[in-house]
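J.: Sequence and predicted structure are below.
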Amino acid sequence: MCGRFVLKATPEEIADYLDLIGLEDFPPRFNIAPTQPILIIVEGERQELGSNLPNRQAMLVRWGFMPGWVKDPKTFPLLINARSETAIGKASFRAAMRHRRILIPASGFYEWKRPAKEDGGKPQAYYIRPKRGGIVAFAGLMETWSSADGSEVDTGAILTTAANTSMSRVHDRMPVVIAPEDFSRWLDCKTQEPREVSSLMRAADEDFFEMIPVSDKVNKVANVGPDLIAPVEGAAPLAPVKEKSGQLSLF
């Protein structure tokens, strides 16, 4: 699951990473939460017939996916994540998987490691970011929901997959990360059917992310400062990762 994330990169950095032509200015965000607006990237029409140049566009959607067939949003659960293993066939996401795949830029995300029942205590929050720094692009889906009065709301969800071994020390799910060389393929909903991009919906490499223990300030949506991603001392160390050979690895 991914329930909070961070986007602290500048508009220029995001535009460069995702090959966008310009991007309006916006402040860094350190505690992006469900129902809030999130920045997404979609593939637009080619600027010239036959052109291979990307024409990606940025827009804001509400984080919380709403299928078009929903009558009353008050009776429908908030879908902030979509399981990549079942999204192709699941009624809520089937159409979006075929027609409205998106990229969601992020600097990192938060996850909580729950203590064993016998140990007691409270969950430890971790800020999970690329070891190399910079930006990642989560795989996502969008849908425009129309109300009875004709108003429309653009909505989105982050696709998740089973955690790799390193991440599983904190949680059993993680966001799907799309590599830059696969951006065009993922966003191409005209020629790339869902089954043809299913291989992209996999866990990141074992050494892609690093997990930094942070304070429980992130638990409150009202807290939005950069101190949320500052490391804290005193957190129990994560167990070493066991490689397939049975040997231990600390990366």
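T.: Looks like it came in fine. Numbers count the residues shown, from 1 in each chain.
J.: drop to CA atoms for contacts and neighbour counts, all remaining ones
T.: Noted.
J.: Ser168 - that's part of a helix, no?
T.: Yes: assessed by DSSP: H, G, I helix; E, B strand; the rest coil, Ser168 belongs to a helix.
J.: Would you map the helices across the stretch 151-251 of the chain?
T.: Applying DSSP state H, counting those that start in this stretch to the stretch 151-251 of the chain gives helices spanning 183-187, 194-197.
J.: same for the helix or strand encompassing Thr144, what does it pack against?
T.: Applying DSSP states H and E as the criterion places Thr144 in strand 136-146. Using 3 or more CA pairs under 8 Å, 6 or more residues apart in numbering; DSSP states H and E, the elements in contact with strand 136-146 are helix 94-99, strand 101-106, strand 152-162.
J.: possible to save those as CSV with mean neighbour count?
T.: Below are those laid out as CSV (neighbours: other CA atoms under 10 Å):
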stretch, mean neighbour count
helix 94-99, 20
strand 101-106, 25
strand 152-162, 23
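J.: Quick one: closest of the ones you listed to Glu181.
T.: Nearest to Glu181 among the helices and strands packed on strand 136-146 is strand 101-106 (13.0 Å), distances taken as CA to CA.
J.: So which residues make contact with that closest one?
T.: By CA atoms under 8 Å, 6 or more residues apart in numbering, the list of residues contacting strand 101-106 from outside reads 5-9, 14, 38-43, 135-142, 158, 178, 183, 186-189.
J.: go with 7 Å
T.: 5-7, 39-42, 135-142, 186-187, 189 (CA atoms under 7 Å, 6 or more residues apart in numbering).
J.: now that strand: how far from the chain's centre is it?
T.: 7 Å (CA atoms, centre = their mean, to the nearest Å).
J.: quick one: that strand to strand 152-162, angle?
T.: Relative orientation of strand 101-106 versus strand 152-162 (axes from the mean of the first three to the mean of the last three CA atoms, to 10 degrees): 80 degrees.
J.: now strand 101-106 and strand 136-146, what's the angle there?
T.: Using the same axes, to 10 degrees: strand 101-106 against strand 136-146 is 130 degrees.
J.: Give the next helix or strand downstream of strand 101-106.
T.: Moving toward the C-terminus from strand 101-106, the next element (DSSP H and E) is strand 108-113.
J.: quick revisit: Lys113: which of the helices and strands packed on strand 136-146 is closest?
T.: It is, among the helices and strands packed on strand 136-146 and with distance given as CA to CA, strand 152-162, at 15.4 Å.
J.: With mean neighbour count added, can I get the helices of the stretch 151-251 of the chain in a markdown table?
T.: Shown next, in a markdown table, are the helices of the stretch 151-251 of the chain (neighbours: other CA under 10 Å):
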| stretch | mean neighbour count |
| --- | --- |
| helix 183-187 | 21 |
| helix 194-197 | 14 |
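J.: hold the first one in mind and look at this next one:
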Amino acid sequence: MCGRFAITLPPDAMAQLFAAAPANALPEVPNYNVCPTNDVHVVWNADGQRRLGAMRWGFLPHWYKTVNGGPLLINARGETLADKPAFKAACRARRCLIPASGFYEWTRDSADNRLPWYIHPARGEVLAFAGVWQDWERDDQMLRTCAIVTTAANSSMSRIHHRMPVILAPDDWSLWLGETGKGAAALMVPAPETALDFYRVGTAVNSNRASGPELSEPLGT
């Protein structure tokens, strides 16, 4: 599961890191509270060239008659990605990378209060989530949309949540993007135990209207 994340890397640095040609209009950064239906930064391969552009976070299958025509698909389970009608075509032909500086998950206390955690790379400054994307058109409206692929949590993350995004190492980006043959299914596994660190943050991030760097600061600092 991934329902909120942060991205702080400037677009020119993202373009350089992913060797991608950036679009003219990209979402503003830093954003410490990226929420479903927001536009997010996405890297994909088009005609042999990596692109960095914006997509709506919330995958819209082609049969949705409106943007609210079905469940909001922000995540796609890696275990069933190739079989689910919503995702199976995108799994074959439209895979992407979604950069993030970190993401949030929640536990609950004995009073059922939601307690947020910030999960971030143990080394480096960016994560690359595996994603799939889809163009959706109705009448004169066209949206390019995406979802984050998830897998079972590793043992460290399972203390917080039973699912986690598929996080791809740089050596695997080309395979996921379809640039180096087949075998991408093997990448849909939990990140290594040492790949991530996490800590509690304040409950301000529980609101989708909250913003600012304080959202990702350790609780009590």
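T.: Cool, got the structure. Since we're looking at a predicted model, the values are computed, not measured.
J.: Now the TM-score, please.
T.: TM-score of the superposed chains, computed with TM-score structural alignment, normalised by the length of structure 2, equals 0.93; 219 aligned residues with a CA RMSD of 1.8 Å.
J.: Save the helices and strands packed on strand 136-146 of structure 1 as a markdown table, and put in distance to His171 of structure 1 too.
T.: Putting those into a markdown table (distance: least, CA to CA, whole Å) gives the following:
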| stretch | distance to His171 of structure 1 |
| --- | --- |
| helix 94-99 | 25 |
| strand 101-106 | 19 |
| strand 152-162 | 9 |
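J.: Looking at these, spot the one closest to Phe208 of structure 1.
T.: Going by CA to CA, the one of those nearest Phe208 of structure 1 is strand 101-106, 14.2 Å.
J.: Give me the mean deviation of that closest one from structure 2.
T.: Its matched residues in structure 2 lie on average 0.4 Å from strand 101-106 of structure 1 after superposition (mean CA distance after the TM-score superposition for structure 1).
J.: so that strand matches what in structure 2?
T.: Under TM-score structural alignment, the counterpart of strand 101-106 of structure 1 in structure 2 spans residues 95-100.
J.: Against Trp133 of structure 2, how distant is the most centrally placed residue in structure 2?
T.: By CA atoms, centre = their mean, the mean C-alpha position of structure 2 lies nearest to Ile148, the distance being 4.4 Å. Distance, Ile148 of structure 2 to Trp133 of structure 2, using CA to CA, to the nearest Å: 9 Å.
J.: Specify the angle between the helix ranked longest in structure 2 and strand 127-138 in degrees.
T.: Longest helix of structure 2, by residue count under DSSP state H: helix 11-18. Calculated by the same axes, to 10 degrees, helix 11-18 of structure 2 forms an angle of 110 degrees with strand 127-138.
J.: residues near the nearest residue to Lys113 of structure 1 once chain neighbours are set aside, how many?
T.: Of all residues not flanking Lys113 of structure 1 in the chain, Val170 sits nearest, at 4.7 Å (CA to CA, 6 or more residues apart in numbering). As a burial measure, Val170 of structure 1 scores 22 neighbours (other CA atoms under 10 Å).
J.: just to revisit the earlier point, what is the aligned counterpart of the residue nearest to the centre of structure 2 in structure 1?
T.: Looks like Ile148 of structure 2 aligns to Ile158 there (TM-score structural alignment).
J.: Same check on Trp63 of structure 2?
T.: Trp63 of structure 2 maps onto Trp69 in structure 1, by TM-score structural alignment.
J.: same deal with Leu215 of structure 2?
T.: So Leu215 of structure 2 corresponds to Leu228, using TM-score structural alignment.
J.: Surely Ser107 of structure 1 and Thr10 touch.
T.: No: with contact defined as CA atoms under 7 Å, Ser107 of structure 1 does not count as touching Thr10 (10.4 Å).
J.: And those two? Which one has more around it.
T.: With neighbours defined as other CA under 10 Å, Ser107 of structure 1 and Thr10 compare such that Ser107 has more, 22 against 14.
J.: so what's the nearest residue to Glu85 of structure 1 once chain neighbours are set aside up against?
T.: In this structure, Glu85 of structure 1 finds its nearest non-sequential neighbour in Thr161, 7.0 Å apart by CA to CA, 6+ apart. Thr161 of structure 1 sits next to 83-85, 173-176, 201-203 when contact means CA under 7 Å, 6+ apart.
J.: quick one on the thing from earlier: next, work out how far apart the match of Leu215 of structure 2 and Gly234 of structure 1 are.
T.: Taking CA to CA, one finds Leu228 of structure 1 at 16 Å from Gly234 of structure 1.
J.: Comparing these two, which residue is more hemmed in?
T.: Between Leu228 of structure 1 and Gly234, counted using other CA under 10 Å, the more crowded position is Leu228 (20 against 7).
J.: and the residue nearest to the more buried one when sequence neighbours are not counted, how many neighbours does it have?
T.: Leaving aside its sequence neighbours, Leu228 of structure 1 sits nearest to Val218 (CA to CA, 6+ apart; 5.9 Å). Val218 of structure 1 has 24 neighbours, counted by other CA under 10 Å.
J.: how near is the aligned residue in structure 2 for Val218 of structure 1 to Ile98 of structure 2?
T.: In structure 2, the residue paired with Val218 of structure 1 according to TM-score structural alignment is Val205. Using CA to CA, Val205 of structure 2 is found at 21 Å from Ile98 of structure 2.
J.: What strand or helix carries the closest residue to Gly102 of structure 2 other than its chain neighbours?
T.: Nearest non-adjacent residue to Gly102 of structure 2, counting by CA to CA, 6+ apart: His120, 4.2 Å away. Taking DSSP H and E as the criterion, His120 of structure 2 maps to strand 114-121.
J.: List the contacts of that strand.
T.: 101-108, 127, 195-203, 216.
J.: Swap in 6 Å and give it another go.
T.: 102-108, 196-201 (CA atoms under 6 Å, 6 or more residues apart in numbering).
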